[in-house]
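Engineer: Could you look at this predicted model? Sequence included:
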Amino acid sequence: MAVLKKKALAFAALIALAQPVAAQTESSETTMSEFEISANMTATSQYRFRGLMQSNNKPAIQGGFDISHSSGFYVGNWSSSISWLGDADPNVSAPVEMDFYAGYSAPLYGDWTIDTGVLQYYYPGDYPDGFTSPNTTELYLGIGYGPVSFTYSHALTNLFGWADSKNSQYYDLSGQFDTGVWGLMLDAHVGYQRVRNVTDGSYTDWSLGLSKTWDNGITASLAYVDTNAERQVYTNRDGRNMGRAAAVFSLSAPF
């Protein structure tokens, strides 16, 4: 909480400095009220990304924050502990994933919404010579209708360490539906990862689960996650199939 408050105060100070000298206090407060800062922390039984294990079936700690403007523009960061890079190559030391993003989200018409932006996946660490960088930049465009959304992501760089994989794409169809029972939500997802120029690298992933959010903002979720990823392509050096089915439990809290 203290760290978040410091960030909020620093951001407020920058906004105040941007105002004309003759501006009144009321005007500054109105400008600041157009911004919203939110943050969260998550503990999960394991980290799965697009259906693939990122923490070798071990628990992960995650967290992030967003700064959004009433106009619909936003920026943010989300990070997680990982092990998949070291699981693939013992000479790699990269235990953290850091995602930086900026975009625009707004209603279109009726129940239709749009969300578009750019996302940078960053993996700080030590890599051997000749290792293809896993850092990835994607553009995304999402269209939502009520509880359902479809998002298209396009890689501007190589995709997560695959050589010569620029212009790979990911298609994501997701929905969240109120079950009407105990405040439980039904979470459903299916996605398709196309990996350019990688034989048998493309695959489909899907998940189905339940989640519940309490009045204090704490959310618990349990999901079944699976893929049809080719085992020979997505097996780490521990001999584990990164795309095999798993149950994932997560607990998140805002702060």
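Structural biologist: Perfect, thanks for sending it.
Engineer: going forward, measure contacts between C-alpha atoms and count neighbours the same way
Structural biologist: OK.
Engineer: Run through the helices of the stretch 151-255 of the chain in chain order.
Structural biologist: When assigned using DSSP state H, counting those that start in this stretch, the stretch 151-255 of the chain turns out to have no helices.
Engineer: now the strands: where do they sit in it?
Structural biologist: Per DSSP state E, counting those that start in this stretch, the stretch 151-255 of the chain carries strands over the ranges 169-178, 185-194, 203-213, 219-227, 246-254.
Engineer: before we move on, what about the stretch 1-150 of the chain?
Structural biologist: For the stretch 1-150 of the chain, the strands defined by DSSP E, counting those that start in this stretch occupy 35-44, 48-49, 52-53, 60-69, 73-81, 96-109, 112-122, 136-145, 148-155.
Engineer: Could you single out the most deeply buried of the ones you listed?
Structural biologist: Per-stretch averages of neighbours, counted by mean count of other C-alpha atoms under 10 Å, single out strand 52-53 among the strands of the stretch 1-150 of the chain, with a mean of 24.
Engineer: Just give the number of residues close to the residue nearest to residue 187 when sequence neighbours are not counted.
Structural biologist: Nearest residue to residue 187, sequence neighbours excluded (C-alpha to C-alpha, 6 or more residues apart in numbering): residue 176, at 4.6 Å. By other C-alpha atoms under 10 Å, the residues close to residue 176 number 18.
Engineer: got a list of what the residue nearest to the spatial centre of the chain touches?
Structural biologist: For the chain, the residue nearest the mean C-alpha position is residue 78 (6.6 Å; C-alpha atoms, centre = their mean). Residue 78 is in contact with 62, 63, 64, 65, 98, 99, 100, counting by C-alpha atoms under 8 Å, 6 or more residues apart in numbering.
Engineer: this is the other structure I want to compare:
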Amino acid sequence: MRRHFAFIIILLGLSSAHAAENNSPTFKMTGDVSLLSHYVEYGLSQSDKSPALQGSFWFNFGPQFRLGLWGSNTNFEHSDDHFNLRINGDIKIDFSQANNAVIYYSESQYFKAGDRNGNLFGLHLNFSDFKVLYDHMSNWEGTKHSSVRYGLGLDLHVWNSWIWVNEVGYNTPDVTTVDPYFDFKTGLGTKWGPVFVEGSVTGTSASSDLDGQGDFFFILSAKTEF
């Protein structure tokens, strides 16, 4: 974790230097609301095949740094954790108009039992439509053990206003009962007025080790920003 903090400090310095070359930032609030037929994260069900309502609110300290909250209802078998609240912060460093790096940290709290409380840290590199992802979870699926995920993503614009969203990840949970496994998501979406609607399919290569939580799922979602 100390290496993570050192890396953040270095990139904060790069971010400050880059910001000094630009105009003064405009402080503003942003957010979004999403409705999903099923909440799946990194290939694993977080709502036990039930619908989920999610929302996020951000205060932007200029174009590069922001803080905010994110929340979603959850549902897990044999658990009293039914709501996940995350306190988020991220730094965006622009290399060019289409290329950037995003470093994020989330303090994740579950209510009411709190068995899954932990934190998330990650670095996402965005090159136009292509993404390289690194995510670290301190309490993977409530096991009290960490997991690292390495991912690749590709968003393709098809049929004018449609977007084909693809992502694959390699997960390495520090749990003896679960071997490293792949997760994937592919979906097709478009903007319908102010709402982005998407249909997607997710799955993992280790559904038998995850008690059905990593099965193949079809998800419908709608998201609007403000």
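Structural biologist: Nice, I can see it. Bear in mind that the values here come from a model prediction, so they are computed numbers and not experimental data.
Engineer: still on that earlier bit, of the contacts of residue 78 of the first structure, which are reproduced in the second structure?
Structural biologist: Contacts conserved in the second structure for the contacts of residue 78 of the first structure, counting by both residues aligned by TM-score structural alignment, their matches' C-alpha atoms under 8 Å: 62, 63, 64, 65, 98, 99, 100.
Engineer: Just tell me what residue 35 of the second structure corresponds to in the first structure.
Structural biologist: Aligned counterpart of residue 35 of the second structure in the first structure: residue 43 (TM-score structural alignment).
Engineer: what does residue 87 of the second structure align to in the first structure?
Structural biologist: With TM-score structural alignment as the criterion, residue 87 of the second structure lines up with residue 100 in the first structure.
Engineer: isn't that match right up against residue 76?
Structural biologist: Yes - at 5.9 Å, residue 100 of the first structure counts as touching residue 76 under the criterion of C-alpha atoms under 8 Å.
Engineer: How about the contacts made by whatever residue of the second structure lines up with the residue nearest to residue 187 of the first structure?
Structural biologist: In the second structure, the residue matched to residue 176 of the first structure (TM-score structural alignment) is residue 155. Residue 155 of the second structure sits next to 129, 130, 163, 164, 165, 166 when contact means C-alpha under 8 Å, 6+ apart.
Engineer: can you pull the contacts of the aligned partner of residue 164 of the second structure in the first structure?
Structural biologist: Alignment note (TM-score structural alignment): residue 164 of the second structure maps to residue 186 of the first structure. Residues in contact with residue 186 of the first structure (C-alpha under 8 Å, 6+ apart) are 176, 177, 178, 179, 208, 209, 210, 211.
Engineer: The last one -> the second structure?
Structural biologist: Structural alignment (TM-score structural alignment) places residue 211 of the first structure against residue 189 in the second structure.
Engineer: and the gap between its match and residue 218 of the second structure?
Structural biologist: 13 Å (C-alpha to C-alpha, to the nearest Å).
Engineer: any common contacting residues for these two?
Structural biologist: Here residue 189 of the second structure and residue 218 have residue 199 as joint contacts, going by C-alpha under 8 Å, 6+ apart.
Engineer: Have a look at these two and say which one is more surrounded.
Structural biologist: Ranked by neighbour count (other C-alpha under 10 Å), residue 189 of the second structure and residue 218 place residue 189 first, with 20 against 16.
Engineer: The residue lying closest to the more buried one once chain neighbours are set aside: how many residues sit nearby?
Structural biologist: Closest residue to residue 189 of the second structure apart from its sequence neighbours, by C-alpha to C-alpha, 6+ apart: residue 198 at 3.9 Å. Per other C-alpha under 10 Å, the neighbour tally for residue 198 of the second structure reads 20.
Engineer: thinking residue 198 of the second structure is in contact with residue 220, fair?
Structural biologist: Yes - with contact defined as C-alpha under 8 Å, residue 198 of the second structure reaches residue 220; the gap is 5.9 Å.
Engineer: Show the contacting residues for the closest residue to residue 183 of the second structure other than its chain neighbours.
Structural biologist: The shortest distance from residue 183 of the second structure to any non-neighbouring residue, by C-alpha to C-alpha, 6+ apart, is to residue 204 (4.2 Å). Going by C-alpha under 8 Å, 6+ apart, residue 204 of the second structure touches 43, 44, 181, 182, 183, 184, 214, 215, 216.
Engineer: how close does residue 204 of the second structure get to residue 40 of the second structure?
Structural biologist: Taking C-alpha to C-alpha, one finds residue 204 of the second structure at 11 Å from residue 40 of the second structure.
Engineer: can you check residue 16 of the second structure too?
Structural biologist: 35 Å.
Engineer: sorry, back to before: what does the residue nearest to the centre of the first structure align to in the second structure?
Structural biologist: Match for residue 78 of the first structure (TM-score structural alignment): residue 70.
Engineer: one step back: now the aligned partner of the residue nearest to residue 183 of the second structure in the first structure: how far from residue 83 of the first structure?
Structural biologist: In the first structure, residue 204 of the second structure lines up with residue 227, judged by TM-score structural alignment. Residue 227 of the first structure sits 19 Å away from residue 83 of the first structure, going by C-alpha to C-alpha.
Engineer: now swap in residue 220 of the first structure and tell me
Structural biologist: Applying C-alpha to C-alpha, one obtains 24 Å for the distance of residue 220 of the first structure from residue 83 of the first structure.
Engineer: Setting aside sequence neighbours, what's the nearest residue to residue 118 of the first structure?
Structural biologist: In space, and not counting its chain neighbours, residue 118 of the first structure is closest to residue 139: 4.5 Å by C-alpha to C-alpha, 6+ apart.
Engineer: All set now, cheers.
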